[in-house]
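> Model the structure of this input:
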Amino acid sequence: MYTQFNKFRVGVFTFLTMLLMVSCSKDDINEEELNLTEDATEVNAKAHGLKTPASVMYIEVNDNAMENAAAYTLPNGKPMIDIAVIFAANVNYKNASRTHVLSMNENVKRVLRNKNTTIKPLQRKGIKVLLSILGNHQAVGIANFPSRNMARKFARQVANVVRNNGLDGVDLDDEFAKYGTIGGRPAINSRSFIWLLQELRAAMPSNKIITYYRIGESTSQMTSGGKRAGQFLDYAFQPFYGSYTNISVPGLGKGKLAAAAVDVTRTAASTARSFAQRTKNDRYGAFVMYNLDGVNRESYLNGISQGLYGKKTKLTGTLKN
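Coordinates of the predicted model:
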């Protein structure tokens, strides 16, 4: 929640908010649309209302429906899934201004435009909805902001979309950037990732979640200027589906990490159950899943929830293809 403002600041906030509201139908969000910032502090899973370990589901919205994340529940009526990630918006490059820009394809835009049916019903059940930010083969991403000012401008674009669409935060994914493949694009540098994390925390309210899909060039940028990536992250995830791998992120303990990652359409159910039990036994704080579709996955998710929580998962909602 935003902190309390005095009467003058409330008036300024209201005025600026009216100016800053924009449609999400644009491919490139104007980097100047958000100029309000707020300090943030780390909050734990309990403060976010998440289970321990938190169950995380990436949903490929080019093919699948976000609504399916709310269809599976535990015996207490709470959702099996804690965090549903919209996969994915992109980091593109605007040649005219030589800046990174946030871009969204039609399927991501559709989810955001229809948030009353795609996002809010999940949130009402207690599921946090994040937007994944992903490279897009344009030689730019989270690892090559040439200056802190450039990182700040991009962070404000992201924060604007989070705020205007009532999202609970963002996930950062350094795949598919293809750094160095296009002439004239910024070079990778050792400070880019920390800059972005700092600016995202400054641009978003303190209750917003930032997660990190631990892959790509940014994995070598997790410390800079005396700052550690974990100071600004809520969770970081092992990125290779079908595997269980111990990972480290400076500043994050096991309670904020996921060693397990499964594709619910490809990873064997027995493997997923085993990974879930290992996650619990090893005291990791999250379990990552990908590719929830419109097929009944009750049995598969039940195996995971039994390992994570000792509780059954039931299909209680209507699936959407």
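> switch to C-alpha atoms for all contacts and neighbour counts from now on
Will do.
> chain center to the helix or strand harbouring residue 14: distance?
Assigning secondary structure by DSSP states H and E places residue 14 in helix 7-20. Offset of helix 7-20 from its chain centre (CA atoms, centre = their mean, to the nearest Å): 28 Å.
> same question, stretch 245-255
Between the centre of stretch 245-255 and the centre of its chain there are 17 Å (CA atoms, centre = their mean).
> Quick check: end-to-end length of that stretch?
Stretch 245-255 has its terminal residues 15 Å apart, counting by CA to CA, to the nearest Å.
> same deal with stretch 306-317?
Stretch 306-317 end-to-end distance (CA to CA) = 20 Å.
> contacting residues around it?
53, 68, 70-75, 80, 273-274, 276-280, 296-299, 301-303, 305 (CA atoms under 8 Å, 6 or more residues apart in numbering).
> roughly how far apart are residue 157 and residue 89?
12 Å.
> Quick one: neighbours of residue 163, just the number.
16 (other CA atoms under 10 Å).
> Name the residues of the helix holding residue 14 that are buried.
For helix 7-20, the neighbour count (16 or more other CA atoms under 10 Å) marks 17, 20 as buried.
> Which strands and helices lie in contact with that helix?
Contact partners of helix 7-20 among helices and strands, from 3 or more CA pairs under 8 Å, 6 or more residues apart in numbering; DSSP states H and E: none.
> where's the helix or strand just after that helix relative to the chain centroid, distance-wise?
Counting by DSSP H and E, the next helix or strand C-terminal to helix 7-20 is helix 45-48. The chain centre lies 16 Å from the centre of helix 45-48; the measure is CA atoms, centre = their mean.
> I'd like the structure of this one too, to check against the first:
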Amino acid sequence: MKLRYIYCLAGLLSLGGVLFSSCTDDLEIGKNVDESALSGIYENRGYLCDAVTSKTEQVIELYTSPEYTTSVKVNLTKGFVAQTSMKIAVDEAYLDTYNKEHGTDYVLLPSELVSLDNGGVIQASIEEGMPSLEVKLAVGDRLEAGKTYVLPLAIMENSSDVTIKNETDKHCIYFIRDMRQFGDTYKGEDKLKGYLFFEVNGVNPLNALSFQLENGKYLWDVVVLFAANINYDAEAGRPYVKCNPNVQYLLDNNETLLQPLRKRGMKVLLGLLGNHDMTGLAQLSDQGAKDFAREVAQYCKAYNLDGVNYDDEYSSSPDLDNPSLGPHGPAAAAKLCYETKKAMPDKLVTIFQYGSFRGLPEQVNGVDADQWIDIIVPNYGSSANTVGSIMTKKKCAGLAIEFNLGYGSFGSHTGDQLVKEGYGWFMGFAPSPEKYTSVFNSLNGVGDYYGSPLKEPTIFYKKNDPNPSNYPSDLFN
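Below you'll find the predicted structure:
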């Protein structure tokens, strides 16, 4: 018997007579101990990640310059010794493996656009510790605007004191998009971003173009089509994405009704919520979450969307005998987010912090929530809370305005206060041209914050019409 087991037994005995008496019948002296669970505990395991975010998958969007600098690092479970070293390089062959595993068709970033400091070598020293490695991108005009390219970096060599367990630990994946032609929403790296829900049963999402600052920048960075649903397909025996006629019309006509927003830099997301049956976004089994996430990813790919928003409302109790379903709760909600991010790592996974999307666990399968949630927006009258141990409020909305009912406003000091508190977003819900007077009044402070007044609206878009109408003269025509 090894010494560590004697220590454990001594600790149990010291807890007192009650515990001792409850355990004596189960204690078998001399029995061989199964040490398989302890395999690897003495290894110095390493994994490659972005040095700034600690993520193993990171999206980079270029808005202002064809050049970008970041850095990677190798995290170690047991620290370094003086001779610890790594060689990092572009692993072009891995892209085929990644695409097959995720069902994607990403294109490789040309390796000649990438340079690694120090020839890609990371060498530990007593003086400097374990340094990070600078990665420079110089894309020039080589990339197709808005297209996603992948840069797979990998630990290609490592010293004998470090163990690289698998391909995931070995690689750090960057998704790179040149957005310089779509910078109409970019208001500064440290400025709040706007997140807007459109009730698309009655309002054309192109009305986001009515909200423009005098300097030409658009107010809303993200537009959500609210909403498609999760429902149960009895014939196929599985949950599926159900689009009502209004949502489906927008998707079928996305080139004229959605892509104009994306061409100006706005992200367009598919909103999803429950629809009064036994399926729900927070009551899928592990396999159900994986299958539904793949379908969501296919919708985003087919209709050229930028991600999804999940809202846990309007679902009935799950049938626990159904293999696609499981107990309703935050654990299931988190698993869906996790599987969705795996299925579309370059897209946005966002949540409305309501129902079981509150109180989410910090991790799924050992992965922190910061890696599978991109934006969190709150219920009206509140602010969103971070999830996990790494996430900052930069991913959260500190304000939620309900335009239709007149709840909330963005005053002259609102933006500075939200930034001071660490928030990165504010949210709006359901603006309609018929209420533009009150809607724009509730946003009277954005000009002070962004340094450019919000223009008075001169256009609006009627339902399903890609052509602008004059505001307000055509409002009731």
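> TM-score for these two?
Taking TM-score structural alignment, normalised by the length of structure 1 as the basis, the two superposed chains have a TM-score of 0.77; 292 aligned residues with a CA RMSD of 3.6 Å.
> related to what we said a few turns ago, filter the contacts of stretch 306-317 of structure 1 down to just the ones in strands.
72-73 (DSSP state E).
> on that earlier part again, what do residue 157 and residue 89 of structure 1 both touch?
In contact with both residue 157 of structure 1 and residue 89: residue 102, using CA under 8 Å, 6+ apart.
> Could you pull up the contacting residues of the residue most central in space within structure 2?
Geometric centre of structure 2, nearest residue: residue 374, 2.7 Å, by CA atoms, centre = their mean. Under the criterion of CA under 8 Å, 6+ apart, the neighbours of residue 374 of structure 2 are 348-350, 395.
> As JSON lines, these with neighbour count and secondary structure would be great.
As requested, these are exported to JSON lines (neighbours: other CA atoms under 10 Å; DSSP: H, G, I helix; E, B strand; the rest coil):
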{"residue": "348", "neighbour count": "23", "secondary structure": "strand"}
{"residue": "349", "neighbour count": "24", "secondary structure": "strand"}
{"residue": "350", "neighbour count": "23", "secondary structure": "strand"}
{"residue": "395", "neighbour count": "23", "secondary structure": "helix"}
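> Can you tell me which of the residues you listed lies closest to residue 431 of structure 2?
residue 350 (20.1 Å; CA to CA).
> which residues sit in contact with the counterpart of that closest one in structure 1?
Correspondence of residue 350 of structure 2 to structure 1, assessed by TM-score structural alignment: residue 211. Contact partners of residue 211 of structure 1, counting by CA under 8 Å, 6+ apart, are 170-172, 233-237.
> rewinding a little: conserved subset of the contacts of residue 374 of structure 2 in structure 1?
Shared with structure 1 under both residues aligned by TM-score structural alignment, their matches' CA atoms under 8 Å, the contacts from the contacts of residue 374 of structure 2 are 348-350, 395.
> which of these lies closest to residue 17 of structure 2?
Nearest to residue 17 of structure 2 out of these is residue 395 (CA to CA; 50.4 Å).
> measure the aligned residue in structure 1 for the residue nearest to the centre of structure 2 to residue 129 of structure 1 for me?
In structure 1, the residue matched to residue 374 of structure 2 (TM-score structural alignment) is residue 234. The gap separating residue 234 of structure 1 from residue 129 of structure 1 is 14 Å, by CA to CA.
> Can you check which part of structure 2 the longest strand seen in structure 1 sits on?
When structure 1 is scanned for its longest strand (criterion: DSSP E), the result is strand 83-94. Alignment note (TM-score structural alignment): strand 83-94 of structure 1 is matched to residues 222-233 of structure 2.
> roughly how far is that stretch from the heart of the chain?
17 Å.
> And stretch 226-241 of structure 1, by the same measure?
11 Å.
> cool, stretch 282-296 of structure 2 as well?
With CA atoms, centre = their mean as the basis, stretch 282-296 of structure 2 stands 17 Å off its chain's centre.
> For residue 71 of structure 1, give me its contacts.
Per CA under 8 Å, 6+ apart, neighbours of residue 71 of structure 1: 79, 315-319.
> which of these are also in contact in structure 2?
Shared with structure 2, among the contacts of residue 71 of structure 1: 316-319 (both residues aligned by TM-score structural alignment, their matches' CA under 8 Å).
> average distance between the longest strand of structure 1 and structure 2?
Taken against structure 2, strand 83-94 of structure 1 registers an average deviation of 0.8 Å after superposition, with mean CA distance after the TM-score superposition for structure 1.
> returning to what we had before: columns distance to residue 175 of structure 2 on top of the kept ones among the contacts of residue 374 of structure 2, output as CSV?
As requested, these are exported to CSV (distance: CA to CA, whole Å):
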residue, distance to residue 175 of structure 2
348, 12
349, 15
350, 18
395, 19
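> List the buried residues in stretch 62-79 of structure 1.
So, applying 16+ other CA under 10 Å, buried residues of stretch 62-79 of structure 1: 64-74, 78-79.
> Could you dump those into JSON lines with distance to residue 11 of structure 1 added?
What follows is those, written out as JSON lines (distance: CA to CA, whole Å):
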{"residue": "64", "distance to residue 11 of structure 1": "41"}
{"residue": "65", "distance to residue 11 of structure 1": "39"}
{"residue": "66", "distance to residue 11 of structure 1": "36"}
{"residue": "67", "distance to residue 11 of structure 1": "37"}
{"residue": "68", "distance to residue 11 of structure 1": "40"}
{"residue": "69", "distance to residue 11 of structure 1": "38"}
{"residue": "70", "distance to residue 11 of structure 1": "37"}
{"residue": "71", "distance to residue 11 of structure 1": "41"}
{"residue": "72", "distance to residue 11 of structure 1": "43"}
{"residue": "73", "distance to residue 11 of structure 1": "42"}
{"residue": "74", "distance to residue 11 of structure 1": "44"}
{"residue": "78", "distance to residue 11 of structure 1": "39"}
{"residue": "79", "distance to residue 11 of structure 1": "38"}
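> which one of those residues is nearest residue 101 of structure 1?
Among the buried residues of stretch 62-79 of structure 1, residue 66 lies closest to residue 101 of structure 1 (CA to CA), at 24.5 Å.
> contacting residues for that closest one?
By CA under 8 Å, 6+ apart, residue 66 of structure 1 lies in contact with 59, 84, 86, 111, 118-119.
> Return the residue of structure 2 aligned against it.
Looks like residue 66 of structure 1 aligns to residue 205 there (TM-score structural alignment).
> distance of that match from residue 432 of structure 2?
Residue 205 of structure 2 is 10 Å from residue 432 of structure 2, by CA to CA.
> likewise residue 327 of structure 2?
38 Å.
> same question, residue 273 of structure 2
Looking at residue 273 of structure 2 against residue 432 of structure 2, where the rule is CA to CA, the gap reads 21 Å.
> would you list every one of the strands in the stretch 151-300 of structure 1?
Under the criterion DSSP state E, counting those that start in this stretch, the stretch 151-300 of structure 1 contains strands at 169-173, 209-213, 223-224, 227-228, 235-237, 243-244, 257-258, 260-263, 286-290.
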